[in-house]
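Engineer: Predicted model and sequence follow; I will ask about them next.
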Amino acid sequence: MSDVADAAKRLLLGRPVRSDRLGHTLLPKRIALPVFASDALSSVAYAPDEILLTLAIAGLGATLLSPWVGLAVVLVLVVVVTSYRQNVHAYPSGGGDYEVATVNLGPRAGVSVASALLVDYVLTVAVSISSGAQYAASAIPALRGHEVIVAVAVVLLLALINLRGVKESGTAFAIPTYLFMAALGAIAVVGAVRFFAGTLPLAETSELEVLAESGYEQGLMGLGGALLVLRAFASGSAALTGVEAISNGVPAFRKPKSRNAATTLLMLGCLSTFFIMSILLLARATEVHYVEFPAEQLLRDGVPVGEEYVQHPVIVQLSETVFAGMTPVIVFIAAVTGLILVLAANTAFNGFPVLGSILARDGFLPRQLHTRGDRLAFSNGILTLAAGAIVLIWAFDAQVTRLIQLYIVGVFVSFTLSQLGMVRHWNRELRTEHDARARVRMVRSRTINAIGLALTGTVLVVVLITKFTRGAWIAILAMAVVYALMQAIRRHYDAVHEELALGDDPAAARALPSRVHAIVLVSRLHKPTMRAIAYARASRPSVLEAVTVSVDPQDVEAMREQWERLELPVALKVLDSPFREITRPILGYVKSIRRESPRDLVVVYIPEYVVGHWWEHLLHNQSALRLKGRLLFTPGVVVASVPWQLESSVAAAAQLKGKP
């Protein structure tokens, strides 16, 4: 059974990779861009949708503001990218925002950032995969209504690919990412050429009317209109998610790591800016309409279009307009857009495990997350992320509009605290730097981070105000729970460390017990029992006795006679058990020895069968397992398992010897 599982594991994940091959997994910029920036790049596939969707609440006229809202988003994006280019030079270890906040603001701020990022990574996977599932349902009508199943299957597939290693997953995802860039570039360039040539047609949805929701019949007038614009800006700021992943992934870059990471950030910023503004400007030029509830909000000749109407995402509408009549091109764009939305989750599959490893190293998460798997990936972190994303997809029915309300809270918490930390970093550096040119550079860097702090802090406040009641409170609650959990884990590790420390007198830890009282447990006289007695005698204990429990008086009497006939040099003690129990009498006897001689060490030798088949475990060793489980909680007691290999284990042992 174990051989079948091992063969399946090798087939799915590949052969184990030696630790000294870690350097070969490092990424060049051409692979690092799709690995770490696919999340941010893919955001342009749904961030403009969310801007238009939110503004459409106030009716058709409000959507004319979409390019200006997009420009505000781009401004924040440019400042954040510029700030993070400084972060990767100042803190290249891979801790990213967590390290910046911990070093400059203290451990609590660092854990706050970490909790926000961990929640954001899980949401990244859930949102990206759900969005991709919706694109797939648009392209393949048979998938409609099955988006959740499709999304869960894709999460499992991505987890499997990432378990094979970072470089392998990056290579697999590079081509689709570059195809997506080419597709958006084609829409932007061809759309611009046709616009200036006067041949750009209107979108199919341009003929539909947009019904304003109750309370917004007058458009964007008053406080309500202002809050709606802010809400559109907050939703569009989802385009910034994923920027922080590069600062967390600096160790995965080839040398010079910081410079390559900064260059990748610059490419990401330029591409995202170009794509966001191109989509919003073309959407306005072609009069694309996109609403949250199309069956009710979209009207044809004054009548709602109804449930049978299928609303396509903005990029699909633009491709149908720009490349009207060119069905293969339209299908290609829809396919690569849906694919990049799925692959965008790969950014989280690279960021979450690395951050989890650093937090585990610092004692804030279970130590298992710090261990690399067979393929030098942080396997436990990958599996944890996949499980969290699947829970969210299932709970929110793979609906992007519902999930995105939770989405950007965490990332802007980390942005804001990171910018504040960098401002303090430059203040500290300026106090000790005397070189004039270096001081000018530091002042310039501090100014950039201060502007970043002001902008990201403003966005965070806007997000909290506009999205709190629409689901953002769930993300905040999740961050609080993760924060409390990490603090509890750290307290536990600190308490265990203090409890196990040698203290001021290391010699006390080496003090020997006054005596060793050895007990060999006997169920019947056979070869395993004789081996256990031999092992116990070889240890030369102060006291050695064999102990059995009287469940059947006839069996015990027969054992006594056989014991005396063999003239075994060990006394046999029989424990009475009127209720036919085995575990309780032995525990009581061991505890009585400890009470009489607290400084004695009691060693219990338990004969056990070594079996070769899984089903044999159900037939043997059950009493031994129960006893060991109970004796582990008894102070001053050591349990020694004495193995006896059955014939069925010989073949299994031979196969194990043949393994590398």
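Structural biologist: Received the coordinates, thanks. Numbering: from 1, shown residues only.

Engineer: can we go C-alpha only for contacts and neighbour counts from here?
Structural biologist: OK.

Engineer: I'd like to know which elements the host helix or strand of Pro176 is packed against.
Structural biologist: Element membership for Pro176 (DSSP states H and E) is helix 166-197. Judged by 3 or more CA pairs under 8 Å, 6 or more residues apart in numbering; DSSP states H and E, helix 166-197 is in contact with helix 29-42, helix 147-163, helix 257-285, helix 314-322, helix 327-343.

Engineer: take the one below as the second:
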Amino acid sequence: MRSDRLGETLLPKKLALPIFASDALSSVAYAPDEIFLTLGLAGGFLALTHSWQIGLCVVAVMLVVVASYRQNVHAYPSGGGDYEVANTNLGPRAGLTVASALLVDYVLTVAVSISSGVQNAAAALPFIRGREVVVAVGLVVLLTAMNLRGVRESGKAFAIPVYAFMASVIGMGVVGLVREVTGTLPQAESAKLTLAPETGFESLGGFALMFLLLRAFSSGCAALTGVEAISNGVPAFKKPKSRNAATTLLMMGLVAITMLMSMLVLAKWTGIKYAENPAKQLLLDGKPVGDTYVQDTIMGQVSKAVFSGFRPGVIIVSIVAGLILVLAANTAFNGFPVLGSILAKDGYLPRQLHTRGDRLAFSNGILILAGAAAFLIILYDAEVTKLIQLYIVGVFVSFTLSQTGMIRHWNRHLRLERDPRARARMMRSRVINAIGATMSGLVLVVVLLTKFVHGAGYAIAAMVVLFFIMLRIHRHYERVREELRVLEDDSEAQLLPSRVHAIVLVSKIHKPTLRALAYARATRPNRLEAITVNVEPDETRALQEEWDRRRIPVPLKALDSPYREITRPVVEYVKSLRSGHPRDVVVVYIPEYVLGRWYEQVLHNQSALRLKGRLLFTPGVMVASVPWQLRSSEGVEERLDGPTAGSVRLGQ
């Protein structure tokens, strides 16, 4: 797609919602599980009595965060999101902290969402069990391919499953409410079981109980992941960008809250028992159910209870839940590349991440994200319970710093603004962001206290490593920029060389060699000579005789090589030419022929590549490649759509 067609890829709200909100909406499928798993450590009673209360606390945090981020998208519509806010208002180090946290969390979003999607789909598709890792990695590859096709096309593909998930969960909530009111809502299959507490959790004191509740709350805050994705993706919206992004953010928050609370309430009404170690914790008639017991997800158990007697309803919920969890990774596939592009533009990541591919997508960022997520899926065997422990911390690091930065943003503007109405609006926004910063900070502390030893420490370590890597990359770019900068009185960079000494490398007399000699003579250097390396004396003698017979008007010199090397004698000879003449320039002409077929590469050596690699590090030396295209290379440029088709070899 041409660059001037970028506007065609911009998203209306109906497509932006499934693209950017799928992560937050999909958390409904695993956030209740994590709440029940944590509370289930102390037995089944605690999960049924406190799960909905913890859900209300999560809802309160979500409302505050959504309200806070609506201020962000209006103040910073350029798409930097949390990174831009922190970088502008708190300084580059704070911005880099946010960026490292978000990049790590985007990778975890893909790993967690796809792993959870595979587990949910296994409830309706039993053949997946035991093959979760293979299926999950395959889905990562599929998502990567779809996103490489472009943002708008992936949005069209994902819209139907996301809306189907919203309709199925909300519809299940309505059916469950009606059946509860009419007294026809049955109990879940696990309701007849007894959930025994884990060892050490049999009797909890006040502090231990509070710590367990806080840990369940921090796990439930997985429902907030993805909220920041809209603020990072504002440039992808159609105009007016900020207003459309803010509206989409509000819609996402309200739908996510409705679905989360309906799931928690239905789980309470149906009496679900959910354990981290079901084979030992779940008891039937006082005896453990054993390894043969298959524990479905909370959503799977709720759907079987609500739609008892209506099997298609269970299948639909399981399938769309699996799909939405897989597609939730698409939020990261849109957020990670955009953030990587902004960081690359600022010099914190390699420049290649700033460039759009031929489909106007940030292809390099997409590929890096996919590779990192696939690695985590394989490392943790696609088990959500393990991966989820690494999750969340990065989100609340960015939440806290972003909202703190917004407070400073409003303070700075209030000092300059004199219009009473504008000041009132800014003060209202500052209050919202202050509440958001305070609440996000408190949740971050809770997450660190309750999840650090359970896996969050690894995520923090990854953020620290990434932070220092980006610092080093930035320093490298700054150092290169400083070395290459032309000063006002820098006359040395404009001086012409005193003499040009041209050298043509010769291995044998053939068409590439003759072309290189003709080109070198056409440049009219001060001195021109041809050199060959004397590896085989008989071949060198024959070459010299043919050279004289053809009366080539360029002197040929043979360099001795007792160890049969080619690169070192040439490099040492070139260096000797500049010895004592720092203003001289040596131009080395290398005749090469271009191969068109990949399997031909193994039949030829890499001497040209090695020689050029050494000469590039030699001061005052220029390297000129003189290519000769073989017939096999014809048409390769058109097939590969670029001038890098085939491979070049030293003409020997």
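Structural biologist: Happy to help now that I have it. Quantities reported herein were computed from a predicted structural model and do not represent experimental measurements.

Engineer: re earlier: after superposition, how close is the helix holding Pro176 of structure 1 to structure 2?
Structural biologist: Compared with structure 2 after the fit, helix 166-197 of structure 1 shows a mean deviation of 0.6 Å (mean CA distance after the TM-score superposition for structure 1).

Engineer: residue range for that helix in structure 2?
Structural biologist: Mapped onto structure 2 using TM-score structural alignment, helix 166-197 of structure 1 covers residues 151-182.

Engineer: got it, and stretch 246-253 of structure 1?
Structural biologist: Using TM-score structural alignment, stretch 246-253 of structure 1 pairs with 230-237 in structure 2.

Engineer: Ends of the matching stretch, what's the gap?
Structural biologist: 9 Å (CA to CA, to the nearest Å).

Engineer: Buried residues, that stretch. List them.
Structural biologist: Ile230, Ser231, Asn232, Gly233, Val234, Pro235, Ala236, Phe237 (16 or more other CA atoms under 10 Å).

Engineer: got it, and stretch 138-157 of structure 2?
Structural biologist: Going by 16+ other CA under 10 Å, stretch 138-157 of structure 2 has these buried residues: 139-140, 143-152, 154-155.

Engineer: List the residues that contact Leu471 of structure 2.
Structural biologist: Shown in contact with Leu471 of structure 2 (CA atoms under 8 Å, 6 or more residues apart in numbering): Tyr348.

Engineer: An error on my part: the question was meant for Gln301 of structure 2.
Structural biologist: Ala188, Glu189, Ile272.

Engineer: Turn these into CSV, including secondary structure, neighbour count and distance to Tyr69 of structure 2.
Structural biologist: CSV is the format used below for the contacts of Gln301 of structure 2 (DSSP: H, G, I helix; E, B strand; the rest coil; neighbours: other CA atoms under 10 Å; distance: CA to CA, whole Å):
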residue, secondary structure, neighbour count, distance to Tyr69 of structure 2
Ala188, coil, 25, 38
Glu189, helix, 15, 41
Ile272, coil, 25, 35
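
Engineer: immediately after the helix or strand Val556 of structure 1 falls within, which helix or strand?
Structural biologist: Val556 of structure 1 is located in helix 553-566, with elements delineated by DSSP H and E. Scanning forward in sequence from helix 553-566 of structure 1 by DSSP H and E, the next helix or strand is strand 571-576.

Engineer: residues in structure 2 aligned with the next helix or strand after that following strand?
Structural biologist: Proceeding N to C from strand 571-576 of structure 1, the next assigned helix or strand is helix 583-596, under DSSP H and E. Mapping helix 583-596 of structure 1 onto structure 2 (TM-score structural alignment) gives residues 567-580.
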